[in-house]
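Q: From the sequence below, what's the structure:
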Amino acid sequence: MHQLVYSDIKAAVDRTAGRVRPVALARVEPGGIRTDQGDALGDRPEEPYEVWLALEIMQYTGSFKARGAQNFLQAHRDAGTLPDAGVTIASGGNAGLACAWAARQQGVRATVFLPATAPEVKVAKLRGYGADVRLVGAEYAEALAACEEFASATGALASHAYGHPLIAAGAGTLMEEIHQQIPDLDTVVVAVGGGGLFAGVAAAARHHGIRTVAVEPENCRALNAAVEAGRVVDVPVDSIAADSLGARRTSAMALAAARQDGVHSVLVPDDKIVHARQALWDDRRLAVEHGAATALAALATPEVAETAKHGYRPAAGEKVAVILCGANTDLSDLAIPATA
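A: Next comes the predicted model:
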């Protein structure tokens, strides 16, 4: 498996320049976003810390996945290896959206395989990008098997939701942009599904001496379980954030990144994810996926001292960027507070 390094990220920056939207950053003012315990993020009286939100929800297609898809297809375009049969991918939704969007930019067809459980909002968007959408099975793994069979039969270029070095390197361009805007950043907090965004972000962060906190739901813990086992393993998938973080197994590339110095793998419960998502809506009118809210939930989840497995507690004066990675969500379950 390719070990992602900083030169991979720099090459992706060059390929995607002018083809993706630069990330916007917003500082959380003291007393702004509150946890379900009433505490304000960053506003501990004796040890305050600084929190920034990286608004990748404003990216093309509504998630960071546009970066990897653009890098992947542009690299094949540059190498002359884009086939007439186009590109195909299996995706829980966001990677498929990004692949379809990038394929349209490159003038090639996209065939996207999704689990039948994919949110309708994502299916409709895919068709809007002109993709051939095929719904297969109840889990990502079943859609992936159908995609691999299709690629073998047709010669279509097989992309991947998270496990390809070009996909991960493209995602890592996000960390480069964050570092450019906050050069003295201490820590980046990122949600993990299959591990593509995490692997790319961790490679760039490590180069700049920035700590990476990899956050997963308690019951969608492919990376955390792999770190514990010392190898990639299958895990059950059962979380409110499973539509975007529900990979049954992480990639070997992500596991290699998690073994590097300066990387912490932590878990958060679903109730903290739900609250973090609602808090972003209440305080900022930011409508994010549960997967995106998972990163923020880490700051509102008390650490378990014996294992240091749950949540992340910044130190006094620490400067933290939380990546909000996706906005393709159903708004109907976001409560609107009553007004006077």
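Q: contacts and neighbour counts: CA atoms only from here.
A: Noted.
Q: quick one, helices of the chain?
A: 6-16, 65-79, 94-106, 120-128, 140-154, 165-181, 196-207, 222-229, 242-245, 252-258, 270-284, 290-297 (DSSP state H).
Q: now the ones you listed in a markdown table, with mean neighbour count?
A: Supplementary listing: the helices of the chain in a markdown table, determined by neighbours: other CA atoms under 10 Å:
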| stretch | mean neighbour count |
| --- | --- |
| helix 6-16 | 19 |
| helix 65-79 | 23 |
| helix 94-106 | 26 |
| helix 120-128 | 17 |
| helix 140-154 | 17 |
| helix 165-181 | 25 |
| helix 196-207 | 27 |
| helix 222-229 | 21 |
| helix 242-245 | 24 |
| helix 252-258 | 23 |
| helix 270-284 | 20 |
| helix 290-297 | 32 |
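Q: any chance of these in CSV, plus distance to Leu53?
A: Conversion of those to CSV gives the following (distance: least, CA to CA, whole Å):
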stretch, distance to Leu53
helix 6-16, 21
helix 65-79, 18
helix 94-106, 20
helix 120-128, 24
helix 140-154, 29
helix 165-181, 10
helix 196-207, 15
helix 222-229, 23
helix 242-245, 19
helix 252-258, 23
helix 270-284, 10
helix 290-297, 9
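Q: one more, for comparison:
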Amino acid sequence: MIDPAEIAVAHERVRDRIHRTPVLIARDLGLDAPLEVKLENTQLTGSFKVRGAFNSLLSRAVPQAGIVAASGGNHGAAVAYAARALGHPARIFVPELAGPSKIALIRSTGADLVVVSGTYAEALAAAREHEARTGAIQVHAYDDPATVTGQGTLMREWEEQGLDGVDTVLIAVGGGGLIGGALLWLQGRRKVVAVEPESCATLGAARKAGQPVDIEVGGIAANALGAKRIGSICFDLAQRFDTPVVTVTDDAIEAAQHRLWQGLRQWVEPAGATALAALASGAYTPEPGERVAVLVCGANPAPGPFD
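A: Now for the predicted structure:
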């Protein structure tokens, strides 16, 4: 099991490379009470993924063959950005469903981008083949200790900024790198609720089966939350802390996107609105007096505002 102290080390390693994203009290989201929100959608490349990318690249030797990563879009953009900043070549594999905004974002970094048919699973297979053939190091999107501890810096940062009196934090789940880092850092000090789209609920399927299992992937958040199987690191942590899982519909996610735009003028991708969707739709109903916070995690909708 990863030591949570490694998140503190990762925080010092990446803090000068990333943004310290804002936390605010949202009063105009159409909810019953003000809500503490962390806007990680304002992070470099538009998502938390850059935390894990920088931690991964700064904590290991990079060979001449460079870096390879598979991604639904945001992870690829983050790895490509970090690789460019550190002077390393990078090849990024993404599925077609990544969408034009994320594909354009990755291309803008100068990385070698390969678009493959299928889903994230096919992109990962192609990245592993490239890794084996060339000797490049792979930066996994979610199931690697360096990725998870890098993502865990978000929750460490958030505790420094707020969460005073907050009982529960709602976090969207794809492969589990972000929520895994949060669980690792918090160690049960606060309740963490996993929120998944009904159409790609990897953690819920794994909790039900007692082990990670493959699922079918679909829905409007598939290009960010569309892992075929939950990561083993996240699954072990979710089992250890008995993490509750709720699912939300695509309609609820779309409605939450509009709430964030109307109330905060934050136009985010479906994955970025998924955690709020659980609260706004009633998929997660707090107990009387329970104080809840929400993470907004991704800012790259398809189509984007200038597509």
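Q: so which of the helices of structure 1 comes closest to Ala54 of structure 1?
A: helix 165-181 (7.4 Å; CA to CA).
Q: how big's the offset between that closest one and structure 2?
A: On superposition with structure 2, the mean distance recorded for helix 165-181 of structure 1 (mean CA distance after the TM-score superposition for structure 1) is 0.8 Å.
Q: now that helix: how far from the chain's centre is it?
A: Average the C-alpha atoms of helix 165-181 of structure 1, do the same for its chain, and the two points are 12 Å apart (CA atoms, centre = their mean, to the nearest Å).
Q: Stretch 278-286 of structure 2 too?
A: On the basis of CA atoms, centre = their mean, stretch 278-286 of structure 2 is displaced by 20 Å from the centre of the chain it belongs to.
Q: likewise stretch 178-197 of structure 2?
A: What separates the centre of stretch 178-197 of structure 2 from the centre of its chain is 12 Å, taken as CA atoms, centre = their mean.
Q: How about stretch 182-192 of structure 1?
A: In this view, stretch 182-192 of structure 1 has its centroid 13 Å away from the chain centroid, taken as CA atoms, centre = their mean.
Q: End to end on that stretch, go ahead and measure it.
A: According to CA to CA, to the nearest Å, stretch 182-192 of structure 1 extends 22 Å from its N-terminal end residue to its C-terminal end residue.
Q: try stretch 206-216 of structure 2
A: The separation between the terminal residues of stretch 206-216 of structure 2, taken as CA to CA, is 13 Å.
Q: pretty sure Phe48 of structure 2 contacts Glu40?
A: Yes. Counting by CA atoms under 8 Å, Glu40 is a contact partner of Phe48 of structure 2 at 6.0 Å.
Q: Of the two, which one has the most company?
A: Shown here are Phe48 of structure 2 and Glu40; by other CA atoms under 10 Å, Phe48 has more neighbours (30 against 23).
Q: Enumerate every residue touching the more buried one.
A: If a contact means CA atoms under 8 Å, 6 or more residues apart in numbering, then Phe48 of structure 2 has 40-41, 151, 154, 178, 297-298 as its contacts.
Q: That one corresponds to which position in structure 1?
A: In structure 1, the position corresponding to Phe48 of structure 2 is occupied by Phe64, as judged by TM-score structural alignment.
Q: And Glu269 of structure 2, by the same measure?
A: Going residue by residue (TM-score structural alignment), Glu269 of structure 2 aligns to Glu289.
Q: Equivalent analysis for Lys191 of structure 2, please.
A: Structural alignment places Lys191 of structure 2 opposite Arg211 in structure 1 (criterion: TM-score structural alignment).
Q: ok, now which ones touch its match?
A: Arg211 of structure 1 makes contact with 186-188, 205, 262-264 under the criterion CA under 8 Å, 6+ apart.
Q: if we go to structure 2, which of these are intact?
A: Retained in structure 2: 186-188, 263, out of the contacts of Arg211 of structure 1 (criterion both residues aligned by TM-score structural alignment, their matches' CA atoms under 8 Å).
Q: Under the alignment, what does Asn223 of structure 2 map to in structure 1?
A: When the structures are aligned by TM-score structural alignment, the residue of structure 1 matched to Asn223 of structure 2 is Asp243.
Q: about what we covered before: which residues do Phe48 and Glu40 of structure 2 both contact?
A: 297-298.
Q: Quick check: chain neighbours aside, which residue is closest to Leu280 of structure 1?
A: Spatially, and ignoring its direct neighbours in sequence, Leu280 of structure 1 is nearest to Leu286 (5.4 Å; CA to CA, 6 or more residues apart in numbering).
Q: Oops, could you answer that again for Arg107 of structure 2 instead?
A: Once its chain neighbours are removed from consideration, Arg107 of structure 2 has its nearest residue in Leu113; the separation is 6.6 Å (CA to CA, 6+ apart).
Q: Since that was my last question, I'll sign off now.
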